[in-house]
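K.L.:
here are the coordinates; sequence isn't available:
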């Protein structure tokens, strides 16, 4: 897996929406009840119960979205003692949850610092150019539509699952798909793990194409989304949605500038 760190594709305007989305994700993460254990490295049972209750309230649950089958018992956030010892208390939900709205709220929830930072890195590198091409308002709508496409796509493939789905990766996958369509020849600096992290400058079509193939390969054998797992199917659906939406914009998109310097130890040639 390669890690992108920077693209050589300047923008004409400040990507305020991209910055705002990143800021919103950080704020929600830091304000999530019980998330302090993710920051300090250890979680108490009370924190885990609060986090579980918050996640079940605002995360996308495929069974709820597709079948509108709302659970009769949910975590309340309290700690109790049962026959098996201390645990999280279950009780009737004290809220009315909108399964359709949960697709949106789930886009701003993350389970760990690694989950959050990985998503925001991709959004920061590739989101600015898509926002620059689409404009602020259209980019925001595009981001939300891709997130909904990814959420519904995953839910349809896992309609009976009661596991919560969280994260911005479905919407960000749409950004990556649009970038591949609009700027396939843009150069991207990446770190390739090979004994050490090797810096390479690669065309976006290689970086993002490889990412998509990897997600598609994993999605064929893994379709659950819960703590510690990845919803690869949501990535695939979001990526394809982003590509399709961006296709009409391709004819009028100016190509990225040709970089100067060396590429793989050889001077870069036009068209590479």
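P.N.:
Thanks, I have the structure now. Just so it is clear, the model here is predicted, and its values are computed rather than measured.
K.L.:
rest of the way, CA atoms for contacts and neighbours
P.N.:
Fine.
K.L.:
can you give me the helices in the stretch 1-150 of the chain?
P.N.:
Taking DSSP state H, counting those that start in this stretch as the test, the helices found in the stretch 1-150 of the chain are 16-31, 36-40, 45-58, 62-67, 99-105, 113-134, 136-157.
K.L.:
closest to residue 81 out of those?
P.N.:
Of all the helices of the stretch 1-150 of the chain, helix 45-58 sits nearest to residue 81, with 11.6 Å by CA to CA.
K.L.:
roughly how far out does that closest one sit from the chain middle?
P.N.:
Computed by CA atoms, centre = their mean, to the nearest Å, the chain-centroid distance of helix 45-58 equals 21 Å.
K.L.:
Check which helices and strands that helix is in contact with.
P.N.:
strand 74-82, strand 85-91 (3 or more CA pairs under 8 Å, 6 or more residues apart in numbering; DSSP states H and E).
K.L.:
could I get those strands as a markdown table with mean neighbour count and distance to residue 5?
P.N.:
Formatted as a markdown table, those follow (neighbours: other CA atoms under 10 Å; distance: least, CA to CA, whole Å):
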| stretch | mean neighbour count | distance to residue 5 |
| --- | --- | --- |
| strand 74-82 | 16 | 39 |
| strand 85-91 | 15 | 41 |
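K.L.:
what comes into contact with stretch 206-219?
P.N.:
Contact partners of stretch 206-219, identified using CA atoms under 8 Å, 6 or more residues apart in numbering, comprise 1-2, 176-177, 180, 188, 231-233, 235-236, 239.
K.L.:
that older thread, so which of the helices and strands packed on helix 45-58 gets nearest residue 116?
P.N.:
With respect to residue 116, and counting by CA to CA, the nearest of the helices and strands packed on helix 45-58 is strand 74-82 at 23.0 Å.
K.L.:
re the thing from before, in TSV: the helices and strands packed on helix 45-58, plus distance to residue 127.
P.N.:
Listed next are those as TSV, based on distance: least, CA to CA, whole Å:
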stretch	distance to residue 127
strand 74-82	36
strand 85-91	39
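K.L.:
put this beside the first:
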């Protein structure tokens, strides 16, 4: 089920959401240039997460830099689509300043979940998926009944957000446990799982309190 849009208006301009999208796009354009010049492999090795190195205390900065890198057009397109649809309302719920910290913490927890599952891996891991999964978890907690337009195959449907987001999470769980048998296809499913759970919990800390 692919979400297309929601119908929940924001009270603020989601500048952080748009800025994160812009930064990801700029970095992806840089990757395209580096690919043409033969430096993309170096870039991935230097700034993507390599679990075995993190466990040894090396290249800890990649826990942040990897959140803004992607491995292809489809990778960045679908990540930014989800962030565009759901990020603005989550940012609205806590304010822009808190949203920056929330996004980074969810991304960090997501990466640590992936490293915990496969600490000896020497395969670079990159992408905003873990941080965005945190946004999805938060949105599901905040607005479970909000209607979301989505595509179910070729069929257009309008369903509650909890249906879209919980089905996404269940798919990640199923795929994640399958990947433990070596059939994951290189996708960091446990980063998605860790990020989603983190977002669903942390939203209770980060969201603004209602005043009487």
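P.N.:
On my side now, so go ahead. Here the structure is a predicted model, which is why all the values come from computation and not from measurement.
K.L.:
Mind checking the TM-score on these two?
P.N.:
The TM-score (TM-score structural alignment, normalised by the length of structure 2) is 0.92; 207 aligned residues with a CA RMSD of 1.9 Å.
K.L.:
looking at the helices of the stretch 1-150 of structure 1, which is closest to residue 88 of structure 1?
P.N.:
Using CA to CA, the helices of the stretch 1-150 of structure 1 put helix 45-58 closest to residue 88 of structure 1, at 5.4 Å.
K.L.:
outside of the closest one, which residues touch it?
P.N.:
By CA under 8 Å, 6+ apart, the list of residues contacting helix 45-58 of structure 1 from outside reads 32-37, 74-79, 87-89, 97, 102, 105-106, 109, 164.
K.L.:
mind redoing it with 6 Å?
P.N.:
33-34, 75-77, 88, 102, 105 (CA atoms under 6 Å, 6 or more residues apart in numbering).
K.L.:
How much space separates residue 110 of structure 2 from residue 122 of structure 2?
P.N.:
Going from residue 110 of structure 2 to residue 122 of structure 2 by CA to CA, to the nearest Å gives 18 Å.
K.L.:
These two: which is more packed in?
P.N.:
residue 110 (32 against 13; other CA atoms under 10 Å).
K.L.:
export the helices of the stretch 1-150 of structure 1 to JSON lines and tack on distance to residue 199 of structure 1?
P.N.:
Below are these laid out as JSON lines (distance: least, CA to CA, whole Å):
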{"stretch": "helix 16-31", "distance to residue 199 of structure 1": "25"}
{"stretch": "helix 36-40", "distance to residue 199 of structure 1": "29"}
{"stretch": "helix 45-58", "distance to residue 199 of structure 1": "37"}
{"stretch": "helix 62-67", "distance to residue 199 of structure 1": "40"}
{"stretch": "helix 99-105", "distance to residue 199 of structure 1": "36"}
{"stretch": "helix 113-134", "distance to residue 199 of structure 1": "16"}
{"stretch": "helix 136-157", "distance to residue 199 of structure 1": "29"}
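K.L.:
Compare the ones you listed and give me the one nearest residue 203 of structure 1.
P.N.:
helix 113-134 (13.1 Å).
K.L.:
with structure 2 superposed, average distance for that closest one?
P.N.:
Following superposition, helix 113-134 of structure 1 is found to deviate from structure 2 by 0.3 Å on average (mean CA distance after the TM-score superposition for structure 1).
K.L.:
To which residue of structure 2 is residue 135 of structure 1 aligned?
P.N.:
Residue 135 of structure 1 maps onto residue 95 in structure 2 when the alignment is built from TM-score structural alignment.
K.L.:
can you tell me which residues contact residue 178 of structure 2?
P.N.:
Per CA under 6 Å, 6+ apart, neighbours of residue 178 of structure 2: none.
K.L.:
What residue in structure 1 is paired with it?
P.N.:
Using TM-score structural alignment, the partner of residue 178 of structure 2 in structure 1 is residue 221.
K.L.:
about what we covered before: to residue 204 of structure 1, which of the helices of the stretch 1-150 of structure 1 lies closest?
P.N.:
For residue 204 of structure 1, the closest of these is helix 113-134, at 9.9 Å, according to CA to CA.
K.L.:
Could you figure out how far the closest one is turned away from helix 16-31?
P.N.:
160 degrees (axes from the mean of the first three to the mean of the last three CA atoms, to 10 degrees).
K.L.:
Just give me how far helix 113-134 of structure 1 sits from the chain centre.
P.N.:
With CA atoms, centre = their mean, you get 9 Å for helix 113-134 of structure 1.
K.L.:
Tell me the buried residues in it?
P.N.:
115-116, 119-134 (16 or more other CA atoms under 10 Å).
K.L.:
list the helices and strands that helix packs on?
P.N.:
Applying 3 or more CA pairs under 6 Å, 6 or more residues apart in numbering; DSSP states H and E, we find helix 113-134 of structure 1 packed against no helix or strand.
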